[in-house]
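>>> Okay, structure incoming, though there's no sequence with it:
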């Protein structure tokens, strides 16, 4: 009898728990069994591994092969276990030495010819290897994986990555005595990709909407744009990521790790804020994540970026309601009968909608033919609790023809972003977080206002019938306006502007 033990990783949400791959060879009728809650993709690895070993000119043991993926109660999915299973068979049968296998972790899908194919979640797995080493105060194992995943995995600075193109190359690494014949660790290169966003200078006029978006960017506030068709709501939203503060290394890594779980990460977009724009027919699972094997949804793929929901009332109401918790917490917890998973969802929401079914309610040309009841029903598709969680709600007016054809110079992204960056850094230096993340105690501490400003806020709260949440959100928006003005305290002018960004939707 012979036994080989190797290490790999599974995926469970953003976590990548360690999996021990045990391969046992015994006498008896030839058989190949995989145990340890393998899903269909893992069960099918038997055929991929057999063909890969034979085409690589190795002997496939005519024995009873048992592969155990431990822990037994953790579901295993995808083809990432092909490589450790194949190596385990070779080590257990004595075809490759096994003295150095415990210094590595392995992941990779095998083709029938023995070539290694890329896997998803490589960045999350590399994170887990380094965190596990830090937690145990030990040296991190090296990670051997397909070459196509090496650049992605090497974004984790403490990781030691060994990229391989084929099963033969991996086996030669462990069999070779000459160091020059071994696989060289991947040398990560600094990424200097050009970050490009659509520019605000393309948008004519709409000074009020641009100002509102600047305030939203400075304090990371969610915003609803309402106006007739063709007023530039989608155009404004698509340019919004270009005025946000630049991504830190930690933010970029977190965002890339989420995208790697869905094979959506590209080095060409390193440090570029995600911009997700799902169609209004998207399901709740597509928006927040889920499935038999939980995958991240649009709100997680927009982590540290922008989620743009166009034609907001056209989304199914049940789909919109699932946004309420992640808007507050910045995380989404997915629970199924057999699996639970958590994904980060610190996104910035921009929503756009028409004011009525035909879209022209309040238009200067008075084209609207909708009844008042139809307007209320249409706007009522957005529930009060969800609307209460959107910090800013503004009207984007239709442009008069003379402004549309007038030639005037608009500010570009760089000019607006410079002001936003300054305001954002004031928040970080003062409270260590953006204004939208302030809790109730921190609002009392950092959003101080004089007596006149307090009186203005109370009058607005009574007149507009705000909830306590709406009151606090107006204060946080006013704090962002004050930061843009480099004011240490909130003045009545800042509160007055913030109130204009919190108009009740059904008053329009």
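Received it, and whenever you're ready, just let me know what you need. It should be emphasised that the depicted structure is a prediction, and the values quoted were computed from it without experimental measurement. Residues are numbered from 1 along each chain as shown.

>>> alpha carbons only for contacts and neighbour counts from here, please
OK.

>>> what residues does stretch 125-135 touch?
With C-alpha atoms under 8 Å, 6 or more residues apart in numbering as the test, stretch 125-135 has contacts from 9-11, 15-17, 139-141, 143, 153, 156, 158-159.

>>> How about stretch 382-398?
206, 208-209, 212, 216, 221-228, 230-233, 312-313, 317, 320-321, 323-324, 327-328, 363-364, 467, 469-470, 473-474, 477, 500-505.

>>> try stretch 232-243
Residues from elsewhere that reach stretch 232-243 (C-alpha under 8 Å, 6+ apart): 196-200, 203, 210, 213-214, 217, 225-227, 273-275, 305-306, 308, 310, 350, 352, 396, 413-414, 416-417, 420.

>>> what do you get for stretch 153-169?
Stretch 153-169 is contacted from outside by 52, 56, 83, 110, 114-116, 122-123, 126-127, 129-130, 140-150, 170, 183-188, 253, using C-alpha under 8 Å, 6+ apart.

>>> 6 Å - rerun?
Contact with stretch 153-169 is made by 114-116, 122-123, 126, 142-147, 150, 185-186, 188, as judged by C-alpha atoms under 6 Å, 6 or more residues apart in numbering.

>>> Just the contacts of stretch 125-135: which are in strands?
Among the contacts of stretch 125-135, DSSP state E puts 9, 143 in strands.

>>> Export the contacts of stretch 125-135 as TSV, with columns for distance to residue 38.
Listed next are these as TSV, based on distance: C-alpha to C-alpha, whole Å:
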residue	distance to residue 38
9	13
10	11
11	13
15	18
16	16
17	15
139	30
140	27
141	24
143	22
153	25
156	29
158	31
159	28
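
>>> for comparison:
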């Protein structure tokens, strides 16, 4: 009997767990038996591993071979275990373990000729290996850029199974970690391109300062999409921990760039209005994959023509908007993905949407049904609502409007003030502050709260609406450089909330 061991990582959601792979060669009829809750892609790895080993100049054991992946109760999915399976078989064949193999995590898919192909989810897998104290992680060269983002662990890149065998024997070397290029932040849409729309520009600035959700309503061609596309340019760069978290999500999806793997700018995700619930919040069989809400984590999720979207897709946004994460239960377990994004919705006022409202041919019931998809509970979670109107010729002024760089500087100052204020609470932006904290420890003066009390007594706003209005008031206060919201800040925040499709 000969026994070999190798180690890999199973990624569930963004959480990785080490997997021990054992290869047992015993006497009996030739055959390969794979155990340990393997999915279809992993079952097919038996043929890939056999061809890769033989085509790399090594002998395939002509006897009974059992491959076990532990923990046995943990579902294993994908082709990420190919390299580790091959290493375990080679270790069992030589009847003597490699010292390097006992201390390394192996990731990668094998081609039939022994080449190692890149796989998804390498970044969260390497993060898990570092957390568990593994000294070395061997990844495909195609994934070396994203794996090199993780400090505190030796990261090596492998091109082929033959190269890996030479390294295990101590007769060769693997590619060392690489230094990633810095993404170019200079190319971006400028806020100065927007003609007119002073009120909407102000709302976008407030949304950027406090990470608030925004709803833009108006006829086509007035700049709703342009404003939404310029919001990410106003946001500050991601912190180191945020950048790793966002990049890990994109690694699981398979959308990490080889040249610049680290995502340092807030992402902008704009799914089509025909997107399904699974495409929006995540889904799939077995273990759920991230959707648009997770890919927009720490960035902007833009839903253009939101009134054309399905009701079920829109209502699925309620939980991530409130909790900042999405929990997806599937056959193989519950996947949890972060989803702390800024929602920006844009819609026409009615189906015909003429440039001049007087030319509208839609009956009143048709208008109500059109925006009726945006339910009260969903709109109650939107902090800023803006009705945009057609621009007149006077908006074409000789002086250019404020550029993105100017507004971004004000937003940065406001965010710094908010982060310093909420440090003890454990959050960084006004939109994340819990309601009880706003109503108790940081409640504005009685005079400043007067507009909110009036709206609450008249039934124009909910308790959640009070909390969200106070968050916007704090953002207005931070932009103005004051230490506490005054009556004007609260009234302005309330006016933004009562505009649009819901009061």
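The structure has been received and is ready for your questions. Model, not experiment: these values are computed from the prediction.

>>> Let's see which of the contacts of stretch 382-398 of structure 1 end up in strands.
Among those, the members found in strands (DSSP E) are 223, 224, 225, 226.

>>> Out of these, the closest to residue 244 of structure 1 would be?
Nearest to residue 244 of structure 1 among those is residue 223, at 14.0 Å by C-alpha to C-alpha.

>>> Structure 2: which residue goes with the closest one?
Under the alignment (TM-score structural alignment), residue 223 of structure 1 pairs with residue 214 of structure 2.

>>> got the contact list for its match?
By C-alpha under 6 Å, 6+ apart, the residues touching residue 214 of structure 2 are 344, 382, 384, 385.

>>> about what we covered before: return the subset of the contacts of stretch 232-243 of structure 1 lying in helices.
210, 213, 214, 217, 413, 414, 416, 417, 420 (DSSP state H).

>>> Is it possible to mark the buried ones in the residues you listed?
The neighbour-count test (16 or more other C-alpha atoms under 10 Å) marks 210, 213, 214, 217, 413, 416, 417, 420 as buried among these.

>>> Out of those, which is nearest to residue 405 of structure 1?
Closest approach between those and residue 405 of structure 1, by C-alpha to C-alpha: residue 210, at 18.8 Å.

>>> Now for residue 402 of structure 1, which secondary structure element holds it?
Using DSSP states H and E, residue 402 of structure 1 maps to helix 401-405.

>>> Tell me the helices and strands packed up against that helix.
Using 3 or more C-alpha pairs under 6 Å, 6 or more residues apart in numbering; DSSP states H and E, no helix or strand is in contact with helix 401-405 of structure 1.

>>> residue in structure 2 matching residue 286 of structure 1?
With TM-score structural alignment as the criterion, residue 286 of structure 1 lines up with residue 279 in structure 2.

>>> nearest spatial neighbour of that match, skipping sequence neighbours?
Leaving aside its chain neighbours, residue 279 of structure 2 sits nearest to residue 291 (5.3 Å; criterion: C-alpha to C-alpha, 6 or more residues apart in numbering).

>>> Contact partners for that neighbour?
Listed by C-alpha under 6 Å, 6+ apart, the contact set of residue 291 of structure 2 reads 279, 280, 281, 282.

>>> Of those residues, which is the most crowded?
residue 281 (26 neighbours; other C-alpha atoms under 10 Å).

>>> do you know how far residue 185 of structure 2 is from residue 98 of structure 2?
Separation of residue 185 of structure 2 from residue 98 of structure 2 (C-alpha to C-alpha, to the nearest Å) stands at 46 Å.

>>> okay, stretch 336-343 of structure 2 sits on what stretch of structure 1?
So stretch 336-343 of structure 2 sits over residues 342-349 in structure 1, by TM-score structural alignment.

>>> quick one: buried residues of that stretch?
Neighbour-count burial for stretch 342-349 of structure 1 flags 342, 343, 344, 345, 346, 347, 348, 349 (criterion: 16+ other C-alpha under 10 Å).

>>> So what would you say the end-to-end distance of it is?
End-to-end distance for stretch 342-349 of structure 1: 20 Å, by C-alpha to C-alpha.

>>> ok, the buried ones among the ones in helices among the contacts of stretch 232-243 of structure 1 vs residue 369 of structure 1, which is closest?
Nearest member of these to residue 369 of structure 1, counting by C-alpha to C-alpha, is residue 210, at 29.5 Å.

>>> Which residue comes closest to the aligned residue in structure 2 for that closest one once chain neighbours are left out?
Aligned counterpart of residue 210 of structure 1 in structure 2: residue 201 (TM-score structural alignment). The shortest distance from residue 201 of structure 2 to any non-neighbouring residue, by C-alpha to C-alpha, 6+ apart, is to residue 227 (7.3 Å).

>>> SS state for the one you found?
Reduced to three states with DSSP: H, G, I helix; E, B strand; the rest coil, the structure at residue 227 of structure 2 is helix.

>>> aligned partner of it in structure 1?
Aligned counterpart of residue 227 of structure 2 in structure 1: residue 236 (TM-score structural alignment).
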